[in-house]
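Peer 1: Have a look at this prediction, sequence included:
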Amino acid sequence: MDQVSLQLTEDGSHTLYNAELDETYHSNRGALAEARYVFIESGFAVVLPHITQQLNILEVGFGAGLNALMTLGYLDELTAQRAGDIPQVHYVSLEPFPITAQLAQQLNYPALLPTRYFSLFDAIHQAAWNTQVRLSQQFAIEKRVVALEQFEGCPASFDLIYFDAFAPSKQPDVWSLANFQKCFALLKPDGMLVSYCANGQFKRHLKAAGFSVRAHPGALGKREMTRAWK
């Protein structure tokens, strides 16, 4: 992973830059702000109220672990406020090329968030790969070193998919119709897929796979992002 290095985004939070792809892991306008808006406010917070027992999330692209951190932090806040009525969250994240532990420790997300995020951030990055690890009473994570194409999941087992791969122009194979057919099969009825991307071919593939696709205002001045339901 020598080709991956740190960069600062406009909100002061780090992203990672992949020199091989000439692409950053997050918006240059703000990594934290983008993750919070796209995946938490427009995804997790929308689905969570409709789940009573366990919410299963599949993330395509663990990357810097930011979406996992923000999901666990949001859940932790809700649990502190409303003890007893928060569903369990099982978070499965796919990443064929994990960053090194040394690089992860340089990320500045905990310094920009409430103090309790320090321990959450460490727990996420120290969790062993390819096994389920419980990080709190309400949250378990399973980081898998595998691409979506090779991932073997049970049909109709996920309530929410975070699709956070590199842009279609950089990794077109990841955004294939076959992958979205697979995502559709992995989702439960009424499950949702959420992505920062609003690419036209991406949305056509989603519709061809059977999704109901709805444009949604994008983060940080971007015109649109995408939410799609089964």
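Peer 2: On my side now, so go ahead. Numbers count the residues shown, from 1 in each chain.
Peer 1: from here on, contacts and neighbour counts on C-alpha atoms
Peer 2: Will do.
Peer 1: quick one: the strands in this protein?
Peer 2: 4-8, 14-18, 23-24, 54-60, 88-94, 132-134, 139-144, 158-163, 187-195, 212-217, 224-229 (DSSP state E).
Peer 1: tally of neighbours for Tyr37?
Peer 2: 16 (other Cα atoms under 10 Å).
Peer 1: From Pro98, how far out is it?
Peer 2: 24 Å (Cα to Cα, to the nearest Å).
Peer 1: rewinding a little: just the strands of the chain: most buried one?
Peer 2: Of the strands of the chain, the one with the most neighbours on average (mean count of other Cα atoms under 10 Å) is strand 158-163, at a mean of 26.
Peer 1: rewinding a little: okay if I get the strands of the chain as a markdown table plus distance to Lys170?
Peer 2: As requested, those are exported to a markdown table (distance: least, Cα to Cα, whole Å):
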| stretch | distance to Lys170 |
| --- | --- |
| strand 4-8 | 15 |
| strand 14-18 | 11 |
| strand 23-24 | 8 |
| strand 54-60 | 15 |
| strand 88-94 | 18 |
| strand 132-134 | 30 |
| strand 139-144 | 22 |
| strand 158-163 | 15 |
| strand 187-195 | 16 |
| strand 212-217 | 22 |
| strand 224-229 | 18 |
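Peer 1: Comparison target, given below:
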Amino acid sequence: MTETDPRQNQPPAQQSLEWHAGDMPYSLEFGDHFYCRTEGRLECGHVFLAGNRLPARWNAGGAFTIGELGFGTGLNFCETWRQWKQAQVSNGRLHFVSFERFPMRADEIDRALSHWPEIAAERQALVGTWSNSPGGRIDIDFNTVRLTVVCGTALDGVSQCRESFDAWYLDGFAPSRNPDMWSSVLMQAVFDRTVRGGTFATYAAAGFARRNLAAAGFAVERLPGFAGKREMLRGDKA
């Protein structure tokens, strides 16, 4: 079931895209690709799932909430959902909450994710319930997995959200191209809405992003990045 908050009537901002190599979206606003050109799906596994110690943390069962800055094509959601199903979590419930300023249309998501046959089932389910004019707060229930996408600026969305988060995927465009997504005030809002023992992971390793995460209160560590990238960041809330 898909629900859009009727109180939010303003249409979302639309992003100008180019398509490289047929199915690789490129943002003209931010001058950057949406994910690693080498293999975006495997990057998700290396950075966001492994960086948050997933799926091992799901073994305890119960409810688990992931927050994401930047829904983009939905690749991280679909790969996470695929791994959740493979993990066969007993008595588990996953809530994936993403904050996205420029929501893509259903046909754009379908075009981008068609690159990966491994997530074909998840892509088809997502696209089949997604609107070509998404906006507001969107809730889609997929049995043991619930997707929420909050359309608008990340700072407004995170500051006003009612959820508490066990893990974060910090996946905005590169800090040099989209510094607002890595600001000290947003990183503080992320920290404040993270449960004790919660985590974050990100492909970014820029000095100011690392300093803002540490200043917010996270214990930050650097790990080897994906596909030859020297570093990535992960951290915990003690």
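Peer 2: Cool, got the structure. Please read all numbers here as calculations on a predicted model, not as lab measurements.
Peer 1: Go through the strands of the first structure and name the closest to Ser169 of the first structure.
Peer 2: strand 23-24 (9.9 Å; Cα to Cα).
Peer 1: That closest one corresponds to what range in the second structure?
Peer 2: Aligned by TM-score structural alignment, strand 23-24 of the first structure corresponds to residues 32-33 of the second structure.
Peer 1: Give me the mean distance between that stretch and the first structure.
Peer 2: Superposed on the first structure, stretch 32-33 of the second structure shows a mean distance of 0.7 Å to its aligned residues (mean Cα distance after the TM-score superposition for the first structure).
Peer 1: which ones are touching the corresponding residue of the second structure for Val194 of the first structure?
Peer 2: Aligned counterpart of Val194 of the first structure in the second structure: Ala201 (TM-score structural alignment). Listed by Cα atoms under 8 Å, 6 or more residues apart in numbering, the contact set of Ala201 of the second structure reads Val47, Phe48, Gly51, Asn52, Trp168, Tyr169, Leu170, Met232, Leu233, Arg234, Gly235.
Peer 1: Next: Leu186 of the first structure.
Peer 2: Gly153, Cys154, Pro155, Ala156, Ser157, Phe158.
Peer 1: With Pro25 of the second structure instead?
Peer 2: Leu17, Glu18, Trp19, His33, Phe34, Ala112.
Peer 1: Could you rerun that using 6 Å?
Peer 2: Pro25 of the second structure makes contact with Glu18, Trp19 under the criterion Cα atoms under 6 Å, 6 or more residues apart in numbering.
Peer 1: With Val149 of the second structure instead?
Peer 2: Val97, Ser98, Phe99, Arg137, Ile138.
Peer 1: If we use 10 Å, what do you get?
Peer 2: By Cα atoms under 10 Å, 6 or more residues apart in numbering, the contact list for Val149 of the second structure reads 4, 67-68, 70-71, 74, 96-101, 103, 134-140, 157.
Peer 1: Can you give me the stretch of the first structure that stretch 63-77 of the second structure aligns onto?
Peer 2: Counting by TM-score structural alignment, stretch 63-77 of the second structure sits on residues 54-68 of the first structure.
Peer 1: what distance separates the start and the end of that stretch?
Peer 2: Calculated as Cα to Cα, the first-to-last residue distance of stretch 54-68 of the first structure is 16 Å.
Peer 1: can you pull out the helices in the second structure?
Peer 2: 40-44, 50-51, 75-87, 106-113, 120-129, 154-160, 184-192, 207-216 (DSSP state H).
Peer 1: if we can go back for a sec, out of the contacts of Ala201 of the second structure, the closest to Phe191 of the second structure would be?
Peer 2: Among the contacts of Ala201 of the second structure, and counting by Cα to Cα, the member closest to Phe191 of the second structure is Trp168, at 9.6 Å.
Peer 1: Quick check: the closest one touching Ala189?
Peer 2: No - in terms of Cα atoms under 10 Å, Trp168 of the second structure does not count as a neighbour of Ala189; the distance is 12.0 Å.
Peer 1: Work out which residue lies at the spatial centre of the second structure.
Peer 2: Residue closest to the mean C-alpha point of the second structure, counted by Cα atoms, centre = their mean, is Glu68 at 3.3 Å.
Peer 1: So it sits against Leu49, correct?
Peer 2: No - Glu68 of the second structure sits out of contact with Leu49 when judged by Cα under 10 Å, with a separation of 11.9 Å.
Peer 1: ok, Thr4 of the second structure touching Thr129?
Peer 2: No - using Cα under 10 Å, Thr4 of the second structure is not in contact with Thr129, being 11.7 Å away.
Peer 1: Just want to know which of those two has more residues nearby.
Peer 2: Using other Cα under 10 Å as the criterion, Thr4 of the second structure and Thr129 rank with Thr4 on top: 18 against 14.
Peer 1: Give the closest residue to the more buried one in space, chain neighbours not counted.
Peer 2: Ile138 (4.6 Å; Cα to Cα, 6 or more residues apart in numbering).
Peer 1: now the counterpart of the one you found in the first structure: how far from Gly65 of the first structure?
Peer 2: For Ile138 of the second structure, the equivalent position in the first structure is taken to be Thr131, counting by TM-score structural alignment. For Thr131 of the first structure, the distance to Gly65 of the first structure (Cα to Cα) stands at 16 Å.
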